[in-house]
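**Student:** All I have is the shape, not the residue letters:
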């Protein structure tokens, strides 16, 4: 079903994974192994945009890849000239997003395809976020800035998450391949193990079947008509909020609200700190925005509930701007203070702080002493 959504050719195939991160990891493993087997590449690299999902960095760490970062153009779209300059004989794949997480922009996939075909490298399209919106946008009445699927000849893999706008349970993602030959490089085989022949398609050995069945059920329940309607609501609200932000004095869009994310910051010279707006919006009605960095900005990723409240959000955002302007000192701490401090810290300190955060997250509460047990 997902392959049909993405115009897969007769040769197209795929795999079910536990989420967008695993799909991205498996795609990058496939490209690494293909490069080693077919081109003798021992020091592989991938070229991604600075806005590409952090899972590509994770894949690079896991699979000993060099992750080269291309800059963006004005609308936070990948800079194609910079991508070209980063490709060399050890490049195994380049990456585009449709849409990217931070600012909601769809990269120019057709132009990336031209580069991929010219240099003989793979092209992965990350549709994890917009996976169940982008394929239905035209039917819902919206134009796309660029094509994104297997109709683009250089596209060789696509990742898509039903557990986002497909309304499937968490832990469901699909990784699609143009050919089964490329998919073979994702597999792991251990043929001489004493326990027998071991073969797995993705990272997991034991795989839960319930989430697969529930994902199928969600797609059958909503159907094409249901997804077209949710796309109409979500993309419509996203673009409505984007247009409203452009009209608010002191605010400036970051990127393009192509699909389901609208991002913005304070216009230079306006005196508005976007992180301060986060705290003001939370104070007004509990709005919870995602904080971005490099450059400083914030975003709202719209869901069906937020789409139904687009007008309310716009009114609250206008009120938050007035509150921050009226009392900038009040909102200079909190999120603004945290990110302002973090931006001045060396990366090594931030990494150490992240380790402490993850340690605390994984702490298990100590078991209570059994009744009658002596105190230590």
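**Tutor:** Yep, that arrived. Because the structure is a prediction, the values reported are computed rather than measured. Residues are numbered from 1 along each chain as shown.
**Student:** alpha carbons only for contacts and neighbour counts from here, please
**Tutor:** Noted.
**Student:** Report the contact partners of residue 115.
**Tutor:** By C-alpha atoms under 8 Å, 6 or more residues apart in numbering, residue 115 lies in contact with residue 84.
**Student:** Which element is encountered next along the chain beyond the helix or strand harbouring it?
**Tutor:** Here residue 115, judged by DSSP states H and E, is contained in helix 109-119. Tracing the chain C-terminally past helix 109-119 and defining elements by DSSP H and E, one meets strand 122-127 next.
**Student:** dropping in the other structure now:
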């Protein structure tokens, strides 16, 4: 666009967006501006700043959706005015939420999929906290009914995402985090006896461990709790944090028993905006049966026009993500989800083979049997001549975001890297990553930490 006034053909002229007053100064950072500005110019300036963010399609650290079909963008626009909490004003959006809950209950083999309780949330963290609150309330009711003290609840888990640490701190629950054993990628059933007691409100089993991408063995954990109950009388329920795996396992590993087919599993949370392929931010919580959600946790609101039950931690929130989730479930179906994640898993396995062939790495998870992802560590950090943190910085020069971080206790000395293969990240892109990874390793092993060389242009 030319840097002068242009006419719209109706006698009016408009300044080029880069010659308007707002483009001639820094954008406001601490005070609301006194005067209005041209909307085109404001949008252009903000968009220019956003261009400084990383390329989300190269962000292989995040589990979250970074690509969506045009139809999803359109539905999100249509739903900008829909407040999910106002079910009286937006009854069809509320109906769509209910359909999603029952679809997921069926997907996760709920014995009462058509009548059980569940809801959407802003993400799997909120959903997990609701599951934790239900565990605490039911434990407390049982303790009080038995005439026992109910002031020292604890929650047992392996390496978990920070939302469970938040839950424990915010809601006054002791978090008994079982340390990783050598060679393990998550909680192992035989570790439970040392941590479970009469004050345990539940055990968290992770379907897609954040640190390694592997699944914890839910059925085996349940079997160990069965044995503990037989020996001690302690009846400890399981909540499955399927933030990532809840939308993967039913399609990639349909025979894996991890969900409500396990009698001890009372609730499951998952993230629609991760492998559910919905936009940020939507999560889901489903209880095995309606009675596993204590009535004390349900509030009834009548000041929006109608008597509406609500049991999410948030109040007002957008309905677009829920509608987009429903669209994705309808659009893909079992067949589509399976095809997408078979392709993602094939790309992950190919990357794992490339990483293993490079020499200095040991795979922790090779993309087989759990999430479409890969995690690895240095085989011998002392002789490699570089750290995984160095490798992370080298990959950033090509735009890749591949995190390096220590494992949880007692394996904190082990630093790992992780790549998540999501919808919208194709095989070709993963192979380009493998090429850049190999080049970065060669530079670091050779003692160079400079930017990668690019071929010159010659006539």
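**Tutor:** Perfect, I can see it now. The structure presented is a predicted model; accordingly, all values stated were derived computationally and were not measured.
**Student:** Return the set of buried residues in the helix holding residue 115 of the first structure.
**Tutor:** Residues of helix 109-119 of the first structure classed as buried under the neighbour-count rule (16 or more other C-alpha atoms under 10 Å) are 109, 110, 112, 113, 114, 115, 116, 119.
**Student:** Now these in CSV, please, with extra columns for distance to residue 320 of the first structure.
**Tutor:** As requested, the buried residues of helix 109-119 of the first structure are arranged in CSV below (distance: C-alpha to C-alpha, whole Å):
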residue, distance to residue 320 of the first structure
109, 37
110, 40
112, 40
113, 42
114, 44
115, 44
116, 45
119, 49
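**Student:** okay, the biggest helix by length in the second structure sits on what stretch of the first structure?
**Tutor:** Secondary structure of the second structure per DSSP state H: the longest helix is helix 320-357. Counting by TM-score structural alignment, helix 320-357 of the second structure lines up with residues 210-247 of the first structure.
**Student:** With stretch 264-275 of the second structure instead?
**Tutor:** Aligned using TM-score structural alignment, stretch 264-275 of the second structure spans residues 154-165 in the first structure.
**Student:** Looks to me like residue 201 of the second structure is in a strand.
**Tutor:** Yes: the assignment for residue 201 of the second structure by DSSP: H, G, I helix; E, B strand; the rest coil puts it in a strand.
**Student:** I would like the residues contacting stretch 127-142 of the second structure, please.
**Tutor:** 120-121, 150, 153, 163-164, 167, 171, 201-202, 237, 239, 241, 267-270, 283-285, 292-294, 297, 312-313.
**Student:** and if you look at stretch 7-14 of the first structure?
**Tutor:** Residues outside stretch 7-14 of the first structure that contact it (C-alpha under 8 Å, 6+ apart) are 3, 149, 150, 151, 174, 175, 176, 177, 178, 179, 180, 183.
**Student:** would you say the third one is within a strand?
**Tutor:** So the one you mean is residue 150 of the first structure. No: going by three-state DSSP, the assignment for residue 150 of the first structure is coil, not a strand.
**Student:** ok, now which ones touch it?
**Tutor:** 6, 7, 8, 9, 156, 178.
**Student:** By neighbour count, which of the residues you listed wins?
**Tutor:** residue 156 (24 neighbours; other C-alpha atoms under 10 Å).
**Student:** Could you check how far that one is from residue 79 of the first structure?
**Tutor:** Counting by C-alpha to C-alpha, to the nearest Å, the gap from residue 156 of the first structure to residue 79 of the first structure is 20 Å.
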